[in-house]
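**Student:** structure of the sequence below:
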Amino acid sequence: MTMNLESFLTALEQEVASYHTPIVDLIAVQTRDPFKVLVATILSARTKDETTAGASHRLFKEAPDIHALAGLSEERIRKLIQPVGFFNNKAKYLYRLPDALKPYADKVPDEIDELLKLPGVGRKTANLVLSVAFDKSAICVDTHVHRIMNIWGFVNTKSPEATEKTLRKILPVKYWKKLNSILVAFGQKRCKPVGPQCDCCLFEQDCPKNGVTPRRVKSNNTDTIKFISWNVNG
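**Tutor:** Got it, this is the predicted structure:
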């Protein structure tokens, strides 16, 4: 590998500037309200950005704050957020959220240990809320961050949680808050989990492609290698 982590991220930040804006950046542009950031982030898990944006808009139109959300039934929440991924579970989480926030005076807490006590909140969501809503230095590791950091060999981990722990030791603090948006944009556009576009990637010559599965395919009667998928530690 010829690029260190900081050089890679500096170049990558410039590369993704013209890419589709990930939902995390759309949330940050539209609001810093901790309640809305939390809810939109819960909705975004395993869901396309466009679907998340639509569901958030419908829900916030009826429930712009925690008090309005408390007035909605679980069934109403479910109808408003469909078709986000796992909408049944997410409706349950959001229905329980008002009660869960009562110990915090109906406010979203700004400490990770307290955020993790809320329904539907894991480390990725908690760190994103800390970063976007409270402007705290936090590393939000989702599947894109976990995958790309392993492909490049900056970490050798089997879970997003382990990746976050390692990145806390090696990642310059100036990249903590923006790492997720950079790598999500890159992961959605180029470094995809299935069908990564290695042949047209700016970093193809430097990337070690750890865990990226090659397949020999026929093209104009000649064999060529095409990278088709990624499997951590594969």
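**Student:** CA atoms for contacts and neighbours, from now on please.
**Tutor:** Will do.
**Student:** pretty sure D223 sits against V217.
**Tutor:** Yes: taking contacts as CA atoms under 8 Å, D223 lies within contact range of V217: 5.6 Å.
**Student:** show me where this protein has its helices.
**Tutor:** Counting by DSSP state H, the chain has helices at residues 5-15, 23-30, 34-44, 49-62, 66-70, 74-81, 87-100, 112-115, 123-134, 143-151, 160-170, 179-189.
**Student:** V212 is nearest to which of the ones you listed?
**Tutor:** Distances from V212 to each of the helices of the chain were compared using CA to CA; the shortest belongs to helix 143-151, at 7.1 Å.
**Student:** just to revisit the earlier point, ok, which of the helices of the chain comes nearest T213?
**Tutor:** Evaluated over these, closeness to T213 peaks at helix 143-151, with 10.9 Å, by CA to CA.
**Student:** this one as well, want them side by side:
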Amino acid sequence: MPTITVYGNDLSPPARAVRMVAESVGVDVDLKRTYPLRGECKKPEYLKMNPMHQIPTINDGGFFLSDSHAIATYLVDKYAKNDSLYPKDVLKRSIVHERLFFDVSLYTKVLNFVIGPLLLKKEPTDESRNSLVDGLETAERFLTASKFIAGDSLTIADYCLYCSITFVDFPQKGQIDLSKYKSIQRWIDLLQKTSPLVKKYDQFAEKGLKIFLEDGKY
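**Tutor:** Next up, the predicted model:
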């Protein structure tokens, strides 16, 4: 079984999404826990791998790649036995791309709502709350129209957006009531019931949250 090195940590939604995709296509992961808030992504050796100084980054036999969405598509293209997670059909793949690009903006909204207030020990601002609600309402519309986030079958977009959306409820439980978004809640329940990977990486997130709350590692 092939093995890649992933630089990330247990709490980071993009890093967890990459690990979920890797495992789903039969790739072992050697996780090198990396914490941006500790300045670890700005060390010279890390910047050589990823000039954008973010997580996750992968090393696949000397090939370095960053950005969770780029990594996810690469892993499926290289290692998956079929194209179910990332369809080759142009129309279906375009919808997956649309949802992945949406995840970029949604994850930024989630971070602004969750991490800043935790670090500053303040309540989220009305601006960050309204921005996140707008993103969730968009996700709700996507999921009202289809069983999964990019159609009627599971794709890499589900793993990415699941990690982003449920991150709202890890550090800031109750600040946003996800249950009022009926289609999002149905989708979350579906993934939690049908995907062992989702349960497994939810547990990693809880472990990562504990570390973050104890010493601020993220």
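**Student:** tm score of chain vs chain?
**Tutor:** TM-score for the superposed chains, counting by TM-score structural alignment, normalised by the length of structure 2: 0.28, backed by 105 aligned residues with a CA RMSD of 5.6 Å.
**Student:** ok, back up a step: dump the helices of structure 1 to TSV, plus distance to F227 of structure 1.
**Tutor:** Putting the helices of structure 1 into TSV (distance: least, CA to CA, whole Å) gives the following:
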stretch	distance to F227 of structure 1
helix 5-15	20
helix 23-30	27
helix 34-44	28
helix 49-62	25
helix 66-70	46
helix 74-81	36
helix 87-100	33
helix 112-115	38
helix 123-134	28
helix 143-151	12
helix 160-170	23
helix 179-189	15
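**Student:** Serialize these to TSV and add fields for mean neighbour count and distance to V212 of structure 1.
**Tutor:** Formatted as TSV, the entries for those read as follows, by neighbours: other CA atoms under 10 Å; distance: least, CA to CA, whole Å:
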stretch	mean neighbour count	distance to V212 of structure 1
helix 5-15	14	18
helix 23-30	16	26
helix 34-44	23	26
helix 49-62	18	25
helix 66-70	16	43
helix 74-81	19	35
helix 87-100	19	31
helix 112-115	16	33
helix 123-134	24	24
helix 143-151	23	7
helix 160-170	16	18
helix 179-189	22	13
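**Student:** wait, which of the ones you listed is closest to S229 of structure 1?
**Tutor:** Nearest to S229 of structure 1 among the helices of structure 1 is helix 143-151; the distance by CA to CA comes to 11.0 Å.
**Student:** for R216 of structure 1, which non-adjacent residue is closest in space?
**Tutor:** I225 (4.5 Å; CA to CA, 6 or more residues apart in numbering).
**Student:** check contacts around that neighbour.
**Tutor:** With contact taken as CA atoms under 8 Å, 6 or more residues apart in numbering, I225 of structure 1 is in contact with P214, R215, R216, V217.
**Student:** doesn't D223 make contact with the third one?
**Tutor:** Yes: counting by CA under 8 Å, R216 of structure 1 does reach D223; the two are 6.2 Å apart.
**Student:** using the three-state scheme, assign T5 of structure 2.
**Tutor:** For T5 of structure 2, the secondary-structure state derived from DSSP: H, G, I helix; E, B strand; the rest coil is strand.
**Student:** give me the neighbour count for it.
**Tutor:** By the other CA atoms under 10 Å criterion, the neighbourhood of T5 of structure 2 contains 18 residues.
**Student:** for it, what are its contacts?
**Tutor:** Counting by CA under 8 Å, 6+ apart, T5 of structure 2 makes contact with V29, D30, L31, K32, I58, N59, D60.
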